[in-house]
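Enquirer: structure of the sequence below:
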Amino acid sequence: MKLILSRKGFDSANGGCPSPIIDGHLCSLPIPDAGAPTSYKKISPFNGAPIAKIVEDLTCGQVRRGHRAHLDPDLRRDAIARAAGWRPMFGQAGAAQSHLARHDVGPGDLFIFFGYFRRAEKVGGAFRFVRNAPRLHVIFGWLQVGCVATVTRDLAAEMPWAATHPHLAPRAIEYENNTLYFASDRLSSIGLKTSGAGTFDRIRPELILTHTDSSRSVWELPRWFTPGRRPPLTYHGDPTRWTDCGSSTLLQTVGIGQEFVLDAEQYPEAREWLRSIFRAAARWCDVPQTSSSTEP
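Expert: As a prediction, this is how the structure comes out:
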């Protein structure tokens, strides 16, 4: 199994601000995409608050409710109206997909999605970020790969239930290396019966990657992540990025790159670490169960 730490959602370059943590709930905002099929106003409310309003308020109107949203990874059945047969999926293209292909990412491998988050609140009917709230990299979702498909016009025609995915939009079909990763039914790679894809509802310490009192790009990870003689987390081979702190290690992450791949066969400790994250989340909320159809 390969573990892929995948950076997604709003940030300073895409959307212009963090995704919010509202009353302890993680609300990952999909980035703007003028060519995507779905607008922010069509995305279902987040804990009773329209996503469109959250986006407008937190971006001070720079991103508006009628703007199109790149809903990817697409992990929640209730995010938008669905056709029969829908299943969770994630699309990648260009250099990032070349990186995944070079590391043979495929069935059984596990994407762990993280993003840039900050605590927000509603004051006087408007959402705003909490003053001095820390800026964090937080894990918000997952997808175990069931199967992989190269995007073509024929594939799009064969899967009308996936027509709302931005990588199947007419202008996106010709993206270089355009590829879709479809979720497996269950999270079998780490021995859990949880659905093969979903989102974490509430923030938990185990979901926070950022080291306390550091910039968001400095992560605190279990010590076993330190490469030593094993192949490093991709893009992080420079030993000066790693600082041994005894029981943990600090990693100064790179500022570019979307997909960081770790070979769990070389790091068998990864499976128990991942199981511990799901166990911690499940103690405080129900890990979403996402029904799936037969893999395409």
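Enquirer: rest of the way, CA atoms for contacts and neighbours
Expert: Fine.
Enquirer: next, count neighbours for P170.
Expert: 14 (other Cα atoms under 10 Å).
Enquirer: now it: how far from A81?
Expert: 19 Å (Cα to Cα, to the nearest Å).
Enquirer: same deal with S12?
Expert: Separation of S12 from A81 (Cα to Cα): 29 Å.
Enquirer: just L168 next, same as before
Expert: For L168 relative to A81 (Cα to Cα), the value is 16 Å.
Enquirer: distance of the nearest residue to G141 once chain neighbours are set aside relative to A79?
Expert: In this structure, G141 finds its nearest non-sequential neighbour in T199, 4.0 Å apart by Cα to Cα, 6 or more residues apart in numbering. Counting by Cα to Cα, the gap between T199 and A79 amounts to 11 Å.
Enquirer: same check, this time on W219
Expert: Per Cα to Cα, W219 is found 30 Å from A79.
Enquirer: those two: which is more packed in?
Expert: The neighbour count for W219 versus A79, taken as other Cα under 10 Å, is higher for W219 (21 against 14).
Enquirer: correct me, but that one touches L250?
Expert: Yes: look at W219 against L250 with Cα atoms under 8 Å: they come within range, at 5.5 Å.
Enquirer: got any residues that touch both of the two?
Expert: Both W219 and L250 are in contact with H211, where contact means Cα atoms under 8 Å, 6 or more residues apart in numbering.
Enquirer: all helices for the stretch 151-296 of the chain, in order.
Expert: 153-158, 269-284 (DSSP state H, counting those that start in this stretch).
Enquirer: residue contacts, K193?
Expert: 186-187.
Enquirer: distance of it from D185?
Expert: From K193 over to D185 the distance is 9 Å, taken as Cα to Cα.
Enquirer: another for comparison:
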Amino acid sequence: MKVILSRKGFDSKAGGIPSPILPDGTLLSLPIPAKCDELRYKDVYFDGVSFADILCQLKPKDNKIINWNCHLDPDIRLNSRKIKPANWSAGFGQISQAQGYLRNQQVGVGDLFLFFGWFRQTEGDFKDGTLRYVREAPNQHILYGYLQIGEMVSDSEKLQREYYWHPHSLERRAKENNNMLYLPTDTLTFNKNREGFGTFDFAEKYVLTKPGKSKATWKEIAALFPENICKNVRNSAKDGGIYYAGQWQELVLKENELSEEWVKSLF
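Expert: Here you go, the predicted structure:
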């Protein structure tokens, strides 16, 4: 089983604010803005409240982004839409250079995506409009979800016919040769008590960021050091930790006991 770290959600350029750690520990990843997509922030929901409303609370001075379309991908949270599409399935799409990297690493059925992003603790109540970031709360990279690959779909007609609700089924993506939709297994192959996709609630074991460091400087997790990465990467961290420069999307870990034991410890 290969393990793939996949960076998703708001960042400093796309969205501009951290995704919220809700007071109950929910890691609510905010999908990035995407003008060419069809889904809008007002169409995406969490616990009865639209993401547009949540964004209004976290970014009150920005009255434009709430009307934008968004790229809900990975789509791994149940009931994220007010009206659930018929035959909905969790899924994650990748395209272009990032998909080329996954293809070259022979990522396939049985391999596991771990999704992480930029998060910060919040307080207040998103249901009554008082959600806000906790002052002085750190910015952190945190693992927030997963998907173990059960099926891979790249056929343009099948994507548009059977997975019309996913952004990688839109014609402009579906017609690309290097476009792939990853669908989950029913349950994890190494833990039959867990579905093949899902989200995590906040726990220290999911925090990648090294305490006292900037969000992109990670803890010294053995499985995440350069020698265990299937890519030519350099640890640029100073004074301890792990730091990989650049705006990369995916990192494939080497297929070995070190990687598998680390992943199993997360579930």
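Enquirer: how near is the aligned residue in structure 2 for the residue nearest to G141 of structure 1 to Q97 of structure 2?
Expert: When structure 2 is aligned by TM-score structural alignment, T199 of structure 1 is paired with T199. From T199 of structure 2 across to Q97 of structure 2, the span is 26 Å (Cα to Cα).
Enquirer: also Q160 of structure 2?
Expert: From Q160 of structure 2 to Q97 of structure 2 the distance is 22 Å (Cα to Cα).
Enquirer: give me the more crowded residue out of these two.
Expert: A direct count of neighbours by other Cα under 10 Å for Q160 of structure 2 and Q97 places Q160 higher, at 18 against 12.
Enquirer: could you give the number of residues near G108 of structure 2?
Expert: 17.
Enquirer: do F260 of structure 1 as well
Expert: By other Cα under 10 Å, the residues close to F260 of structure 1 number 22.
Enquirer: how are the strands of the stretch 151-267 of structure 2 distributed by residue range?
Expert: Ranges of strands within the stretch 151-267 of structure 2 are 179-184, 187-188, 191-195, 197-199, 250-252, based on DSSP state E, counting those that start in this stretch.
Enquirer: identify the residues contacting the second one?
Expert: Read that as strand 187-188 of structure 2. Contacts for strand 187-188 of structure 2 (Cα under 8 Å, 6+ apart): 148, 193-197.
Enquirer: average offset of it relative to structure 1?
Expert: Mean deviation of strand 187-188 of structure 2 relative to structure 1 after superposition (mean Cα distance after the TM-score superposition for structure 1): 0.9 Å.
Enquirer: pull the distance from that strand to the chain's centre.
Expert: How far strand 187-188 of structure 2 lies from its chain's middle: 18 Å, per Cα atoms, centre = their mean, to the nearest Å.
Enquirer: how about the last one?
Expert: Mean C-alpha position of strand 250-252 of structure 2 versus that of the full chain (Cα atoms, centre = their mean) differs by 13 Å.
Enquirer: please pull up the equivalent of W118 of structure 2 in structure 1.
Expert: In structure 1, W118 of structure 2 lands on Y116 (TM-score structural alignment).
Enquirer: relative to D33 of structure 1, how far out is that match?
Expert: Distance, Y116 of structure 1 to D33 of structure 1, by Cα to Cα: 18 Å.
Enquirer: give me the more crowded residue out of those two.
Expert: Shown here are Y116 of structure 1 and D33; by other Cα under 10 Å, Y116 has more neighbours (25 against 17).
Enquirer: shouldn't the more buried one be within a strand?
Expert: Yes: Y116 of structure 1: assigned to a strand according to DSSP: H, G, I helix; E, B strand; the rest coil.
Enquirer: contact partners for it?
Expert: 9-11, 18-19, 135-138, 216.
Enquirer: ok, the residues you listed vs M89 of structure 1, which is closest?
Expert: Nearest to M89 of structure 1 among those is G9, at 15.1 Å by Cα to Cα.
Enquirer: residues touching the closest residue in space to the closest one that isn't next to it in sequence, list them.
Expert: Spatial nearest neighbour of G9 of structure 1, chain neighbours left out: P30 (4.9 Å); criterion: Cα to Cα, 6+ apart. The contact partners of P30 of structure 1, taken as Cα under 8 Å, 6+ apart, are 8-10, 69-72.
Enquirer: how about P30 of structure 1, what's its match in structure 2?
Expert: Counting by TM-score structural alignment, P30 of structure 1 corresponds to P31 in structure 2.
Enquirer: tell me how far its match lies from V153 of structure 2.
Expert: P31 of structure 2 is 22 Å from V153 of structure 2, by Cα to Cα.
Enquirer: which residue lines up with M89 of structure 1 in structure 2?
Expert: Checking TM-score structural alignment: M89 of structure 1 goes with G91.
Enquirer: now swap in E269 of structure 1 and tell me
Expert: Alignment note: E269 of structure 1 maps to L258 in structure 2; criterion TM-score structural alignment.
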